[in-house]
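Colleague: sequence plus predicted model, see below.
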Amino acid sequence: MTRIEAEFSGAEHAAPDTAALADVRAVVAAAEAHDDRPPVSDQAMVAAAQGRRLVARFTAALEGEELPRPAAVGIVGDGEIDLVVHPDARGRGIGSAALARLLEGATMPVKAWSHGVNPAADALLQRAGFSPVRELLRMTLDPALLPHGDPIEAPDWLSITPHTSGSAVEAAAWVAVNAAAFADHPEQGAMTLDDFAALTREEWFDAADLLLAFDSRGDGAERPAAFAWVKTVVTPASQTALGGTECELYALGVHPDEAGAGLGRILLDRALRRMAEHDPDRISLYVDGDNERAVRLYERTGFTVDQRSRQWVKENGRHE
């Protein structure tokens, strides 16, 4: 029988200790390298680093076998649970034991993700009383399909420029457009100036990869209208089977007041051209499965569905 111990750190707006956060990042990186997909969203990692979510490290003991330390890690807060079991510790009941600890005392609905085709995670969540409620698509594009030649023409009243690193005005503009564009999105639409600042401190951040669009119609004053954000990660081949450069369309947002002007298509075109400058080996994006308009836009550009993930919810934090 596997014995498991938990150590919690952070939350209550106090960042977790450095060792705890390093352990979480290490297990997440090991899982991503093994599964070729990230097991935790950037938003969850940022929230944990800021002390807005609790982090947990699980140490497991199994007679006659040495397991990684920690064998699993968790992130809890904002009504969500992220649980990652180290690849070398899977299949020993550690996930079930860790999830039970994370759910202790929960009285409100709790959400969790199962990334990609993951029967083990699906079964674990079902046994714990979760039900699937939402689908997230990972779409990919052949780098050979990146656009060349002249970009899609933008109207005279639209200016598109890379973000100026450290600009408080542009940061506020991004937060405003993002909140309006993703008002119905439970994670993306809730991002704050602090969240934006935290993302700009990530190793992958490049101000030139964040394109901001402004509308100068009307009184001539520029109003934030849309944005496209590219996330570029270079991974040594020794760390994963899919080494090399991956460009992700991290986010594409258009202010609802600009609907119908074709800004989504224009910003997507600019983002893909920015990706081409990185000479990527892979190109990806994530989009909600029920966002049919966005899915059609990406499909017309050549993106295809590569992976389907599901979000699960446990009502009132208890078995039905």
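Modeller: Arrived safely, thanks for sending. Residues are numbered from 1 along each chain as shown.

Colleague: from now on I want contacts and neighbour counts done on CA atoms only, so please keep to that.
Modeller: Noted.

Colleague: how about the helices in this protein?
Modeller: With DSSP state H, the ranges of helices along the chain come out as 18-35, 42-49, 94-103, 119-127, 168-181, 193-200, 263-277, 292-301.

Colleague: got the ones you listed as a markdown table, with distance to Gly253 and mean neighbour count columns?
Modeller: What follows is those, written out as a markdown table (distance: least, C-alpha to C-alpha, whole Å; neighbours: other C-alpha atoms under 10 Å):
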| stretch | distance to Gly253 | mean neighbour count |
| --- | --- | --- |
| helix 18-35 | 27 | 18 |
| helix 42-49 | 16 | 20 |
| helix 94-103 | 34 | 18 |
| helix 119-127 | 31 | 16 |
| helix 168-181 | 6 | 19 |
| helix 193-200 | 15 | 15 |
| helix 263-277 | 7 | 20 |
| helix 292-301 | 10 | 14 |
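
Colleague: here's the one I want to compare it with:
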Amino acid sequence: MSPVEIVAQLHQSQIDEAVALIDEITSHDGLSPISEHVFLHLRHGGDAQGLHFLKYENAQLIAYAHLDVTDKVEGPSAEIAVAPEFRRQGLGTEIIQALVTAAPDGNLRLWAHGEQSVSGQWAKAMGFDHARSLWQMRRSLLAPLPPASFGDDVILRTFIPGQDDDEWVALNARAFAGHDEQGDWTLADLHRRMAEPWFSIPGFLVAQDRDTGTMLGFHWTKIHGEIQVTPDHPHAHDAIGEVYVVGVDPTLQGRGLGKALTLAGLHHLRSCGLVQSMLYVDASNTSAISLYEALGFSRWDVDVMYRHGSVT
């Protein structure tokens, strides 16, 4: 096998190879080894401050990793993808060691998507410590679903591209102040997601003040694929709807607007013919977990962040 290549900017052929590898792993494992944020940047050539790690065997890309060095407070973070047929050959350890070597002072955070993921197994075997957990929760859309109740002063409508963009970015920043992964989204981040094949205007709900027209909150839903199991895709999975992002103006907390928006989005997903919904929530956010449990969600799986070195 060739040594691990480390590049700051990918060529289009390398992008295509990495995307194909991630798609293969997602189909095999039932979940992506790479977060949406990293995957979107990858498809558009990567970000200016990221590093890409590539491992080839006979000109075939068999492993890919991304190192994000933009967080100067928490430290660099990484995600790994290894082709299923090349696992248990020491590739994970080799890639992680290359990541640790490239990270300043050897400080590294590593995401493992799924509680039983191979990335988590590699991290624990190499002495990484547990740093954070992100729950995936699910709910059947076949079970009874309460109505979404809004006050008479609130109008529920769909997002209007080109009109709502700036106001949505500003509201998102207020709603997720202190949560950089979500609150730091820019117009470019919004537009990048709107350009994705899964984007659907009917699934992007907005609550606005009836009198002033001010945006009060939103629920952006997402539908994950509709691939059915066939002889060519034996590991495919049925479509599932996601509570992608729910945000409410912080000055309106406690009025039940978040609950109403969540329910409105679930009703939309059910109307699309879906039978299952999911969402992600930080394991430390007990108030949000309590709300989602009250709406019928339960824990399904866990993404875990592991830490190496003195990152805090």
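Modeller: Arrived safely. Nothing here was measured: the structure is a model prediction, and the numbers come from that model.

Colleague: that older thread, and of the helices of structure 1, who's closest to Pro256 of structure 1?
Modeller: helix 168-181 (6.1 Å; C-alpha to C-alpha).

Colleague: against which helices or strands is the closest one packed?
Modeller: helix 193-200, strand 223-235, strand 244-254 (3 or more C-alpha pairs under 8 Å, 6 or more residues apart in numbering; DSSP states H and E).

Colleague: from Ile160 of structure 2, how far off is the residue in structure 2 sticking out farthest from the centre?
Modeller: Distance from the centre of structure 2 peaks at Asp211, with 35.0 Å (C-alpha atoms, centre = their mean). Asp211 of structure 2 sits 18 Å away from Ile160 of structure 2, going by C-alpha to C-alpha, to the nearest Å.

Colleague: strands of the stretch 1-150 of structure 1, start to end?
Modeller: For the stretch 1-150 of structure 1, applying DSSP state E, counting those that start in this stretch gives strands covering 3-10, 54-61, 72-77, 80-85, 110-114, 131-141.

Colleague: so which of those is nearest Asn316 of structure 1?
Modeller: strand 110-114 (7.3 Å).

Colleague: equivalent range in structure 2 for the closest one?
Modeller: Using TM-score structural alignment, strand 110-114 of structure 1 corresponds to residues 108-112 of structure 2.

Colleague: just give me the mean distance for the matching stretch relative to structure 1.
Modeller: With mean C-alpha distance after the TM-score superposition for structure 1, stretch 108-112 of structure 2 departs from structure 1 by a mean of 1.7 Å once superposed.

Colleague: which residues sit against that stretch?
Modeller: 33, 75-79, 99-100, 118-120, 123, 303-309, 311 (C-alpha atoms under 8 Å, 6 or more residues apart in numbering).

Colleague: and stretch 18-25 of structure 2, by the same measure?
Modeller: Residues outside stretch 18-25 of structure 2 that contact it (C-alpha under 8 Å, 6+ apart) are 31-34, 39, 42-43, 61-64, 81-84.

Colleague: go with 6 Å
Modeller: Applying C-alpha atoms under 6 Å, 6 or more residues apart in numbering, stretch 18-25 of structure 2 has no contact partners.

Colleague: and for it, what span of structure 1 is it aligned with?
Modeller: By TM-score structural alignment, stretch 18-25 of structure 2 lines up with residues 24-31 in structure 1.

Colleague: now that stretch: how far from the chain's centre is it?
Modeller: With C-alpha atoms, centre = their mean, to the nearest Å as the basis, stretch 24-31 of structure 1 stands 15 Å off its chain's centre.

Colleague: also stretch 248-259 of structure 2?
Modeller: That offset, for stretch 248-259 of structure 2, works out to 23 Å (C-alpha atoms, centre = their mean).

Colleague: stretch 155-169 of structure 1 too?
Modeller: 24 Å.

Colleague: got the contact list for the residue most central in space within structure 1?
Modeller: Residue closest to the average C-alpha location in structure 1 (C-alpha atoms, centre = their mean): Ser41, at 3.4 Å. By C-alpha under 6 Å, 6+ apart, the contact set of Ser41 of structure 1 is empty.

Colleague: same question for the one 4 residues further on.
Modeller: Contacts for Met45 of structure 1 (C-alpha under 6 Å, 6+ apart) come out as none.
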